[in-house]
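> Dropping a prediction and its sequence here:
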Amino acid sequence: VPEELVDQSRRSWPQRILIGFNLMFVVGLVVASSRLDSFEQAVESIVRIEVPAGVLADLPGSSEAASAAADLDGGDRSDDPETAEVDRFEPHPAGPPRNVLLIGIDSAVGLDPDDPAAQRDRSAAIGLADTIMLVRLDPALARASIMSLPRDLYVTIYRAGLPVRREKLASSVLVGGMELGAPTLVETVTNNFDVPIHNFVVVDFHGFEQLVDELGGVPLWFPYPVRDVGSGLMVAEAGCAMFDGRDSLAFVRSRKMEAFVGGLWHRVGVWNDLERNQRQQDFLIAALQRTIARGARSMIIRDDLIRAATETVVLDDRLTLGTLLHLGRAFSGFEPEHLQRHVLPVTDATVGKSAVLRLDDGARDVFDVFRGVTLRPEKVPVKVVDARGPVDEDVPAPHQLERKGFPVEASEGPPTKRTTIRATIEDYDAAVLLGQYVEPMPHFEFTDSEAVPLRLTLGTDFDLFLLVPRDLEAVDTMARAALPIPDGFEAASPPAPGATARAEDRLPNPVPVRAGEVSPMQLVREIDGRPPDGQRCG
């Protein structure tokens, strides 16, 4: 149930271990070169799972997409001295976006016998995927998105490329066994939801508790005393409480939380896993903030934090030291509250005597975020500047683009040779979508200015708007290469760092947020561990 576990492990982990998810700890390690040797030794000691070929997806732009982008970029235009320089395709040094599956296993190995999480009706070594989170990291844009996958989703489990049986998603790890549990879960997610997984991180109950303890605890705020007899959660007094590893595990595992109000225990929420998923994400953000407060961005990183992370997580065999360093540098300025949170719409169902969940309407739009598809043409207004000079065509080019669904504002400009898409970094996704329809592949330009509309300038090289949009990966690879490169990344080694850090507006918590004092009726909705406005915790 530690869905949050994974998240927290993952983020606290990278922050001190550059695991690839923690966006902050990396900074200190990159800067503190004197510590790099010990860091390398720590990373090399991490347990890794050898993943069968074909299970993990290749990174976008790693080979085929980059070649396709280079081939599509201008053809014979390189002979033109005016455009030869821009035609030299160079991938962005920050690297492509990647999806990481964070897996929390409910194994009780290593827990004290009196730990509530150790009380179970099966062997301590047998574990299910208690928490499953999908994280998308885009280093060139300094974006991070997260979504919880409910463990009770009813899916077809895949192993070794073949469908095995229909079961709850959490059972994938059990079906895969000790060696292939995580790879089996990756295959199942990929085949059921058409989302590529590039890396994974695994943590169990004991590892989660250790990480929190090494942080010195995580502060959480409670407007009332709360309890959950099943998970062992008990907060005797309202206000700010510093949770150690065991308390934190009880909080993120809580399914039946109650609050003591007016002399009685009141049920909090509706007691389902979806609420718990959101609570786990709340905890992740609190843990990240605690990590930063403890100096994760500092040049001096405690050895015990590094050691704790390396001893409590398991990685796939593709996450190299270089990859972790690059990701850490790219997200060095990332703030936890900028994490974009997405909720997967599901509906209750029954299979035999078992209560399960199935995908509901709107699931495609949420998964699209992790496929790199975030917009539709009708949501992307375009200013088209026709700079081709006199042309003879039955349907004006701007009208052709309108037929693709784009809202268009047309104008004319002085003749130019190169077809160009100009946009703000904020409108990067819109620029890529537009580029999928333009033939030949347009030149991309991005600016930090906030007042620049998405603009397509049609040059004399413009041919047509494609009936079927070209491959997203090829266009994204080309557009990404045009993003600004921060100082210090020009000389970076090929695979992945750097980023144009952007301040994303915090997305609203999908669960209603409490503000100030709440009544027992409002309390029934949620307790998220965050203090009310004007209060500090920790």
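Happy to help now that I have it. Numbers count the residues shown, from 1 in each chain.
> make it CA atoms for all contacts and neighbour counts henceforth
OK.
> Tell me which residues are up against stretch 141-154.
3, 129-138, 166-170, 273-274, 277, 330-331, 334, 338-344, 355-359, 425, 499-502, 504 (C-alpha atoms under 8 Å, 6 or more residues apart in numbering).
> okay, pairing it with this:
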Amino acid sequence: MSAESTPGPGIPEAPGPRGPRTRGKGRRRKPRARHRGVLIAAWTAAGIVVLGGTGLGYVYFKLNGNIHSVDINQMLGTDRPDKVDNGSQNILVLGSDTRSGSNKKLGGGADDGSARSDTAMIVHVYKGHKKASVVSIPRDTLIDRPACTDTKGHTYPAATGVMFNSAYSTGGAPCAVKTVESLTGVRMDHYLEVDFAGFQKLVDELGGVQVTTTKDITDRDSHLNLKAGTHRLNGEEALGLVRTRHGVGDGSDLGRIQLQQAFIKALVKQVKDIGVFSNPKQLYDLADTSTKAVTTDSALGSVNSLMSFAGSLKGISPAHMTMVTMPVRYDPDNGNRVLVEKTNAQLVWNALKNDQPVPKAATQGTATGEAQGVVAG
């Protein structure tokens, strides 16, 4: 996928350099219905909570009490990449499914209280906060996970050749951040996590999100059936779109990532266009849902902090968001896994460290998932 912002929101106009994806040794793993790629752009969730600045004491404390936060800096200590003081920011954004409560009802499966993260994005906000690059990390990437400690003080040993999303399911937010920093060498300034149930409710309260499909998309597992054309998706349909993995492309997580990136641009556009700030009731409902849906690092763990953060991002439009996927290649031994293309990936990480655009060369010749079919409406 090109590193440049295209007229559409992240779906390429033509197939990638590879032919149809072939299976690795053995058998293709059947996608599980519980797989989901649920993510809202960091600034979308944060931007809606500005109602806290209206001076309404009850509203402020109500919204403030909704927010869950994790002290990432204290838990990770000093063994981290250096913080780059060039005016830019890096935010790790995860989409999570706790497998309990409302999430269980939406996704099915056992109410075991376990947590999973099937979607991860590094949002790099450039100096001046007028542009951003978003780098998706495929959940199926095989990586070396560092030793880490969760929020309850339990320590987990390092592991080799495990799926990227095992970091979150093993040790939660601290382990996810530490794994991303170990993989990239880039310091994460902030952490934002958006849950599955909150995503659906937020889309519904926004009145749906408009997308245009250039071909039919059908996926029984995600209950998605869209004919080619323009649609206003409700929350349930939006979930189906961002979690489908075999309804488009080669059936991999890479194709699903492209749909997620397309939807994020459409969602950001929707938030900017509907004028929620002129409707106090809608604004409060959105703020209440958003603050319940997010978990943040402690630096963003209050309405005031989120207000300030949102204000610094409000100038970024979809046209100034570059969407790329971490450069990977298919694992020759397992067609359901991918491996980091380290040379190409280093071009991405160097660009983020130096607050530079991601070069086109970083994504040339890498696996794409070959998904085509959704653009912003």
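Now that the structure is in, tell me what you want to look at. All figures in this text were calculated on a predicted structure; none of them were measured in a lab.
> Overlay the chains and give the TM-score.
Taking TM-score structural alignment, normalised by the length of structure 2 as the basis, the two superposed chains have a TM-score of 0.75; 323 aligned residues with a C-alpha RMSD of 3.2 Å.
> circling back to that earlier point, list only buried entries from the contacts of stretch 141-154 of structure 1.
Neighbour-count burial (16 or more other C-alpha atoms under 10 Å) applied to the contacts of stretch 141-154 of structure 1 gives 3, 129-138, 167-170, 273-274, 277, 330-331, 334, 338-344, 356-359, 425, 499-502, 504.
> Contacts only, for the aligned partner of residue 229 of structure 2 in structure 1.
Alignment note (TM-score structural alignment): residue 229 of structure 2 maps to residue 239 of structure 1. Applying C-alpha under 8 Å, 6+ apart to residue 239 of structure 1 gives the contacts 221-224.
> Likewise for residue 294 of structure 1?
Going by C-alpha under 8 Å, 6+ apart, residue 294 of structure 1 touches residue 215.
> What lines up with it in structure 2?
Per TM-score structural alignment, residue 294 of structure 1 is aligned with residue 274.
> How about residue 131 of structure 1?
Under the alignment (TM-score structural alignment), residue 131 of structure 1 maps onto residue 119 of structure 2.
> In the stretch 51-200 of structure 1, what residue spans correspond to strands?
With DSSP state E, counting those that start in this stretch as the criterion, the stretch 51-200 of structure 1 has strands at 98-105, 129-138, 143-148, 154-159, 162-168, 199-204.
> Now distance to residue 525 of structure 1 too, for these, in JSON lines please.
Shown next, in JSON lines, are those (distance: least, C-alpha to C-alpha, whole Å):
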{"stretch": "strand 98-105", "distance to residue 525 of structure 1": "26"}
{"stretch": "strand 129-138", "distance to residue 525 of structure 1": "22"}
{"stretch": "strand 143-148", "distance to residue 525 of structure 1": "19"}
{"stretch": "strand 154-159", "distance to residue 525 of structure 1": "26"}
{"stretch": "strand 162-168", "distance to residue 525 of structure 1": "27"}
{"stretch": "strand 199-204", "distance to residue 525 of structure 1": "29"}
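> Out of the ones you listed, which is closest to residue 61 of structure 1?
Go through the strands of the stretch 51-200 of structure 1 one by one with C-alpha to C-alpha and the one that ends up closest to residue 61 of structure 1 is strand 98-105, at 10.9 Å.
> How about the aligned partner of residue 243 of structure 2 in structure 1, nearest residue that isn't a chain neighbour?
Matched to structure 1 by TM-score structural alignment, residue 243 of structure 2 sits across from residue 253. Take residue 253 of structure 1 and drop its neighbours on the chain: the residue closest to it by C-alpha to C-alpha, 6 or more residues apart in numbering is residue 1, 4.8 Å away.
> so the one you found touches residue 127, yeah?
No. Using C-alpha atoms under 8 Å, residue 1 of structure 1 makes no contact with residue 127, being 11.0 Å away.
> coming back round to it: wait, which of the contacts of residue 239 of structure 1 is closest to residue 10 of structure 1?
Looking across the contacts of residue 239 of structure 1 and measuring by C-alpha to C-alpha, the closest to residue 10 of structure 1 is residue 221, at 22.8 Å.
> Sticking with the closest one, tell me its helix or strand.
Assigned by DSSP states H and E, residue 221 of structure 1 belongs to strand 218-222.
> residues in structure 2 aligned with the helix or strand following that strand?
Using DSSP H and E, the helix or strand that follows strand 218-222 of structure 1 towards the C-terminus is strand 226-228. Strand 226-228 of structure 1 corresponds to residues 217-219 in structure 2, going by TM-score structural alignment.
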